[in-house]
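>>> A structural model of the following input is requested.
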Amino acid sequence: MLAHNRILKQHTRNHTGEKPFKCDVCEESFTQKGNLKQHMRIHTGEKPFKCEVCEASFTQKGNLKQHMRIHNGEKPFKCEVCDESFTVNQYLKWHMRNHTGEKPFKCEVCGESFTRNGTLKQHMMIHTGEKPFKCEVCEASFNLNGNLKQHMRIHTGEKPFKCEICDESFTQNVSLKEHMRIHTGEKPFKCDVCNESFSMNGGLKKHVRIHTAEKPYKCEVCHKMFKWNVCLKMHMRIHTGEKPFECEVCGASFTQNGSLKQHMRIHTGEKPFKCEVCDKMFKWNGYLKVHMRIHTGEKPYKCEVFDKLFNCRENLTIHKSIQAGQKQFNSS
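The predicted structure is shown next:
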């Protein structure tokens, strides 16, 4: 009977708003004494509920129960729309907004809406410029603690996300997920124009520029435009004179690694390009293409004066030189 009266008394406070249990530190009030005890652990730092697997500690028993699901894989909260499961009921509630389209948290600056209040708070830092999370090594600042943690791996070299197939490790889980597509062959990003598929969204964005002719990367020296940033970087070496790829045999330097690899065939004698008709081998693919015209009879280079055709540009150049010399001889 006493227990029943106590529970009824506690319940009645939900209606009356009475909160008789007050924190002496911050003056926050509570309806139940147990809630005050839990709250006090914020101030004392006490975390009496300890995980026996990884030794993480918690202020509340319920938080420990939620945490244990990380280790046992239990996900009791299931979405009835897409069957995705979650360890915490609140995560399911947030997830359901993806299906309902509900975005109750709105930015008063730009009007963008979000499914979670925490996401709105993060978004607000774009407008305020606030970056409260600072790297103590290089002083780079971030608006999210998670971004700082990822950044710190640059300094520590930590790569906690490991591929179980080839053992390659990554600093971010998203990088591991992208890498796994190499093994699975999954290409979820599809071009709407030619239906070519890509394992990464960045690869699709680069590809689309073939269709749109977009060249977003501009050389500040000569104003030449490029589809890809890597092409701009290679181009800039024309202006800077930088040749970072050096031959260890003869010391020749090159602006591109591919050019160095081609050059090395002079020293190694390697001829990786084979004619499928006569089995002749070539150092460079360009030489193979010219050679193939012997078999195909293709002569794409034309002398406009004599209407004569040639299978390579060099032969056309020689022909023009001979004609120019002969013309000069005849006029003398």
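>>> Could you use CA atoms for every contact and neighbour count after this?
Fine.
>>> tally of neighbours for the closest residue to Ser29 other than its chain neighbours?
On the basis of Cα to Cα, 6 or more residues apart in numbering, the spatially nearest residue to Ser29 that is not a chain neighbour turns out to be Lys22, at 4.3 Å. Around Lys22 there are 15 other residues, counting by other Cα atoms under 10 Å.
>>> isn't Lys22 right next to Phe30, touching?
Yes. Counting by Cα atoms under 8 Å, Lys22 touches Phe30, with 6.3 Å between them.
>>> Could you also give me the structure for this second sequence? I'd like to compare it with the first:
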Amino acid sequence: MFTNNSTLNVHIRKHTGEKPLKCEVCEKMFIHHCNLKRHMRQHTGEKPFRCEICEKLFSQNGFLKMHMRMHTGEKPFKSEVCDKMFIKNSGLKVHKKIHTGEKLLKCEICEKMFTENSGLKMHMRKHTGEKPFRCEICEKMFSQNSGLKMHMRIHTGEKPFKCEVCDKMFIKNSGLKVHKRIHTGEKPFKCEICEKMFSENGGLKLHMRIHTGEKPFKCEVCEKMFTKNSGLKVHKRIHAGEKNIQL
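From the prediction side, this is the model:
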């Protein structure tokens, strides 16, 4: 039932396909005035919906709600087969194909399987080295648009992930996860030789050079080798000092 004729008329348009409202900029047609108003924000750049946590702005309330799941960790879409949870319904739809085996596509180089052609196409860039997405500020190239978006936070200073303990902000969720271990004391990475524990995998890899003797950083002046880049930087001052004395 409908409360008035105008509401009924708008509803009828869904059946008839009538779209009487036109965008004056791109001439796209709409059923309802609110849809046109929402669409106009693409042209005006208006973003009236703000995230209270990281202050990122959105043109639609639906986009804000979707974004909030990054902060809350909410994943409302569940696979009925394996119970895996997803932030977006689109992610769940793609995942379902894993169980049904629908349209599995294989990379001819490494034989990795994909559910969609877009995923395979994106993956192929790892083999070809293609990087079609460029940062307009520093011209760094990326194989994926998501990588470019993440990189742009370096220039904009955007840090959407916040530590609930000390309020420190991070560009990536992975950075926040590693940081949290400072507060929890968690050290999940263990050296198999001496059993020393580390909070991040990078720390373990660096430590392993003590056992392997690997020294990947070389001084271009005297060819002395170093385990860490920081050690090489300190060493370079010796040569810089020699030049100053000669001057």
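>>> Kindly provide the TM-score of these chains.
Once the chains are overlaid, their TM-score stands at 0.61 when taken by TM-score structural alignment, normalised by the length of structure 2; 190 aligned residues with a Cα RMSD of 4.1 Å.
>>> on that earlier part again, aligned counterpart of the residue nearest to Ser29 of structure 1 in structure 2, please.
The equivalent of Lys22 of structure 1 in structure 2 is absent (alignment by TM-score structural alignment); it sits in a gap.
>>> how much space between Lys22 of structure 1 and Lys61 of structure 1?
22 Å (Cα to Cα, to the nearest Å).
>>> Would you quantify the distance from the residue nearest to Ser29 of structure 1 to Gln10 of structure 1?
Distance from Lys22 of structure 1 to Gln10 of structure 1, counting by Cα to Cα: 15 Å.
>>> Ok, Leu288 of structure 1 next?
The gap separating Leu288 of structure 1 from Gln10 of structure 1 is 88 Å, by Cα to Cα.
>>> if I pick the aligned partner of Met225 of structure 1 in structure 2, what's in contact with it?
For Met225 of structure 1, the aligned position in structure 2 is occupied by Met197, per TM-score structural alignment. By Cα atoms under 8 Å, 6 or more residues apart in numbering, Met197 of structure 2 lies in contact with Lys187, Pro188, Phe189, Lys190, Cys191, Leu204.
>>> which residues in the stretch 151-300 of structure 1 form strands?
When secondary structure is read from DSSP state E, counting those that start in this stretch, the stretch 151-300 of structure 1 shows strands at 161-162, 169-170, 189-190, 197-198, 217-218, 225-226, 245-246, 253-254, 273-274, 281-282.
>>> State the span of structure 2 onto which the fourth one is aligned.
Spelled out, that is strand 197-198 of structure 1. Here strand 197-198 of structure 1 aligns to structure 2 at residues 169-170, judged by TM-score structural alignment.
>>> Also the last one?
Alignment of strand 281-282 of structure 1 against structure 2: no match, by TM-score structural alignment.
>>> what's the offset of that strand from the middle of its chain?
When C-alpha coordinates are averaged (Cα atoms, centre = their mean, to the nearest Å), strand 281-282 of structure 1 and its chain have centres 39 Å apart.
>>> Same question for the second one.
Taking Cα atoms, centre = their mean, one finds strand 169-170 of structure 1 lying 13 Å from the centre of the chain it belongs to.
>>> how far apart are it and its match in structure 2?
Compared with structure 2 after the fit, strand 169-170 of structure 1 shows a mean deviation of 1.4 Å (mean Cα distance after the TM-score superposition for structure 1).
>>> Chain neighbours aside, what residue packs nearest to Ser199 of structure 2?
Lys187 (4.0 Å).
>>> so what's that neighbour up against?
Taking Cα under 8 Å, 6+ apart as the criterion, Lys187 of structure 2 is in contact with Arg181, Met197, Phe198, Ser199, Glu200.
>>> try it again with 10 Å
Contacts for Lys187 of structure 2 were tallied using Cα atoms under 10 Å, 6 or more residues apart in numbering; they are Val178, Arg181, Lys196, Met197, Phe198, Ser199, Glu200, Asn201.
>>> all helices for the stretch 1-150 of structure 1, in order.
Assigned by DSSP state H, counting those that start in this stretch, the helices in the stretch 1-150 of structure 1 fall at 2-16, 33-44, 61-72, 89-100, 117-128, 145-156.
>>> Redo those as TSV? Include mean neighbour count.
Listed next are the helices of the stretch 1-150 of structure 1 as TSV, based on neighbours: other Cα atoms under 10 Å:
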stretch	mean neighbour count
helix 2-16	11
helix 33-44	14
helix 61-72	14
helix 89-100	14
helix 117-128	13
helix 145-156	14
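>>> Which of the ones you listed sits closest to Phe310 of structure 1?
Closest of the helices of the stretch 1-150 of structure 1 to Phe310 of structure 1 is helix 145-156, at 55.5 Å (criterion: Cα to Cα).
>>> which bit of structure 2 covers that closest one?
Taking TM-score structural alignment, helix 145-156 of structure 1 hits residues 117-128 over in structure 2.
>>> and that stretch, how far from structure 1 on average?
Compared with structure 1, stretch 117-128 of structure 2 is 2.2 Å away on average (mean Cα distance after the TM-score superposition for structure 1).
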